[in-house]
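Novice: Okay, predicted coordinates and the sequence, questions at the end:
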Amino acid sequence: MAYWIDPVILLFALTLFLLMSGFPVAFVFAGVALFFALITDELGLHVLEMLPYRTYGIMGNVTLMAVPLFIFMGLILEKSKMAEGLLISMGKLFGRIRGGLAVSVVLVGAILAASTGIVGASVVMMSLIALPLMLKQNYSPALASGSIAASGTLGQLIPPSIVLIILGDQMHLSVGDLFKAAVVPGLILIGLYILYILIVSFLNKEVAPAIISDESYSVVLQEAIKEIIPPLLLIGVVLGSIFAGIASPTESAAIGVMGAVLLAVGKKSFSVEMLRYAAIETVKLTAMIFMILIGATAFSLVFNELGGGDMAMEFFAGDMADKWMFILIAMLVIFILGFFIDFIEIAFVVVPILVPIVASFGIDPVWFAILIAMNLQASFLTPPFGFALFYLKGAAGDKVTTAAIYKGVIPFIILQLAALLIIVLFPDLIYLLGK
């Protein structure tokens, strides 16, 4: 078949159109790859002969084995009522200062990110528990919903993050190195969120009023410490074993699963039904991720055979000799794609195209991976298709309007871009915990 337009451009255009139409992601990638293999004379179906070998390699990948384990760990913690106890105790602890409830949401979001890493679960839990309390205390619906959505997405960056595991696999990097490098950017983001909330609350008393309580502060502090210590111990064991080089991310994920089960037993919330729920949901989520990966692999085979990889190399290396221009364009493309498609598709399709170009410019791949992770985190908040916005609206119902949610997340998107800029300008910050 003769093409009026370059087939690589047609390939991407058709893929984006089908994704925007709501077709299942994995089948879009695989279907478009099969379609172009069939209609292109130079290719034919033989271009997909390597797919079974690639699929076998994906299924036998030890790094990706950590994905279902961390998902399982997060689901066990979600059902153990740990988040509920954390939110209530932290809300009492910080509620006496203006913006205190929103600050407690950010801190709980950070703890949930480091212990569960599942964005949907974190946002839904905080929407059900914290949002009604914040609205009852006359918090601005925009600030309340914005802080919940933004805090829930911290799981994209703060280790153990599924995004970092996938990026490590796609960019052929050590997941342990990525986990270590993501800690400081995560802390910068948390600091920016809290600073913003405190400044806004200070400037406008009605946005986030303080809560007056008769309860003894020492009692509140003791309750908060009891709720915080168990998840912090679990985080310390999981991440500490990786950072110390004692265990691989996959092995530490297995330790995390055991720790999550013990925490659930300690809270007297463990049951066979909980185990069954976590197992079934883990299989569903893992199957979805791996189906997308297999579809994306088929897509990349056809994309490279059509000359897409060479076109990308020529564009970035020939048309722009400056590595900073490449970084700017790459970040901009990922940010814009985040408005329309999920982080998994971006990680599996766009990132492999960028990897050889990163190497050709001599860019630090760990630093570049952290920039991508921070950028992908913003994709969860960007209207109209930010997943955190859907989770929040679905859990909140009529408590907040869609307009209030959009208004609330915009400052946090700006803060995420500010954090990204800080890491761009000061790349050594990611190595504060060592290389």
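Specialist: Nice, I can see it.
Novice: From now on I want contacts and neighbour counts done on CA atoms only, so please keep to that.
Specialist: Will do.
Novice: who touches the strand or helix carrying F335?
Specialist: For F335, the host element (DSSP states H and E) is helix 323-337. Contact with helix 323-337 is made by 316, 320, 346, 350, 354, 361, 363, 371-372, 375-376, 378-379, as judged by C-alpha atoms under 8 Å, 6 or more residues apart in numbering.
Novice: this is the other structure I want to compare:
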Amino acid sequence: MELFGSLQGMPIETATLWMFGMLLVLLVTGIPLAFVTLLVALIFALGFFGPMAVPLITSRVYSFVSSFVFVSVPMFVLMAAILDRSGIARDLFDAMRLVGGRLKGGVGIQTIVVAVILAAMSGIIGGEIVLLGLIALPQMLRLGYDRDLAIGVVCAGGALGTMVPPSIVLIIYGLSANVSIGDLFLSAFIPGLMLASFYAIYVVARGYLTPGAAPAIEGPPMPNADKIRLMKGLILPILVVIAVMGSIYGGIASVTEASAVGVMGVLISTLVRGELTFDLVRGACMRTLQTVGMIVWIGIGASALVGVFNLMGGIDFVTALITGISDNRTVVLLFMMAILFVLGMFLDWVGIALLTMPIFVPIVRELGYDPVWFGVVFAMNMQVSFLSPPFGPAAFYLKSVAPPDISLGIIFRALLPFIAMQVLALAILIIFPGLAGG
């Protein structure tokens, strides 16, 4: 009670420092972000406003979890979980040998193309990196690829699910920023392909400029019969992508409805392949429950914390603080990017989006920027966070399936050139906003 009493009447500047200091201390203890934000929200709600503020928190949480668009999140996660347990990704990777051919760096190009298609099917990065780590990494190492190059291609390619629609990152941003998710998907398409092309150009350049870094596949030419057999592996994934993205871009279905179409498409694909079993569906559902449960709890905690902070007048204080950095709107934007970059080194992207976007998006609108364009820029920034040390999740996903001699330190060092390319892509998006409809 003494703690609650000491909060009453505290200036917002001091209260903000106490709030974020308490967040950092509790996070360091290892308590999950969702429970930390809920606990801090409850402490400050009771301390500033008393028990009457609790219903306000619950109403804000309800508005978040009751959003119809949020239904698309478990659907896309379920798609990824089914892909993870089927042979669709493996056959797709084999079929992409037709793309790489005998080009130096061909298997790297093959991996990036597969990553783009998988991202367009599900929008989840964890499963993609694990799949590519199991399928593509051993093949590149066996062919004599530079180890760092092979690691970077798998991690950076697998993280493209952040940018390539239907990205879960864009869906969560759209929910928190109250902007059209369909517009976000449309605006993110070209930047996502641009980033993938940067990776591909880098792989080819390394192949031709660094002897032995990315050798071509040797041996006799592939017979036409084998080419036709491999092409069959492309049919089902391409049909699923067309069904999902075509229905959204064609105005036939909303994002939520398209996610259900995607799940049905992947289930039919596994049925056609003879892989649809009770164990596969059960395992995919359990994986979906775990992933979405984490997202929902983080969303509940972040919504509660932002709601309380807003009642305290904190959002107005932070807005004035950020906009007071400079009269130049570009400097303010870069300052926000820096904040997101630093947060991305320590926090999960779901928490970052739900904690910062209620503050950042009104500033973005006030500065005259398009919030849809800012959503694409935010997703590109999160690309960097997925790879950045010390807690870049892409490295940990790959480590879980990489050979024992590949340490986290090796993985993070291998990712540095790809982080540089992501920063370059982010800079291009800021300089040329038209690439994302800004």
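Specialist: In hand now; what should we look at? The structure presented is a predicted model; accordingly, all values stated were derived computationally and were not measured.
Novice: Just the buried residues of the next helix or strand after the helix holding F335 of structure 1, please?
Specialist: Downstream of helix 323-337 of structure 1, the first helix or strand assigned by DSSP H and E is helix 343-345. Residues F343, I344, E345 are the ones in helix 343-345 of structure 1 that count as buried (16 or more other C-alpha atoms under 10 Å).
Novice: Excluding covalently adjacent residues, which one is nearest to the counterpart of the first one in structure 2?
Specialist: It stands for F343 of structure 1. Aligned by TM-score structural alignment, F343 of structure 1 pairs with W349 of structure 2. Once flanking residues are discounted, W349 of structure 2 sits nearest to M382: 6.7 Å by C-alpha to C-alpha, 6 or more residues apart in numbering.
Novice: shouldn't that neighbour be in contact with T162?
Specialist: Yes - in this structure M382 of structure 2 lies within contact range of T162 using C-alpha atoms under 8 Å: 7.4 Å.
Novice: Off-centre distance for stretch 272-288 of structure 2?
Specialist: 24 Å (C-alpha atoms, centre = their mean, to the nearest Å).
Novice: matching residues in structure 1 for it?
Specialist: Going by TM-score structural alignment: stretch 272-288 of structure 2 matches residues 266-282.
Novice: Buried residues, that stretch. List them.
Specialist: So stretch 266-282 of structure 1, judged by 16+ other C-alpha under 10 Å, has buried residues S269, F270, M274, A278, A279, T282.
Novice: What of stretch 288-306 of structure 1?
Specialist: Those would be 289-303, 306, for stretch 288-306 of structure 1 by 16+ other C-alpha under 10 Å.
Novice: One more: stretch 31-41 of structure 2?
Specialist: L33, A34, F35, V36, T37, L38, L39, V40, A41.
Novice: before we move on, what about stretch 426-438 of structure 2?
Specialist: For stretch 426-438 of structure 2, burial by neighbour count (16+ other C-alpha under 10 Å) applies to L426, L429, I430, P433, L435, A436, G437, G438.
Novice: What separation is there between the match of F343 of structure 1 and L195 of structure 2?
Specialist: Plainly put, W349 of structure 2 is 19 Å away from L195 of structure 2 if you go by C-alpha to C-alpha, to the nearest Å.
Novice: likewise F278 of structure 2?
Specialist: Per C-alpha to C-alpha, F278 of structure 2 is found 38 Å from L195 of structure 2.
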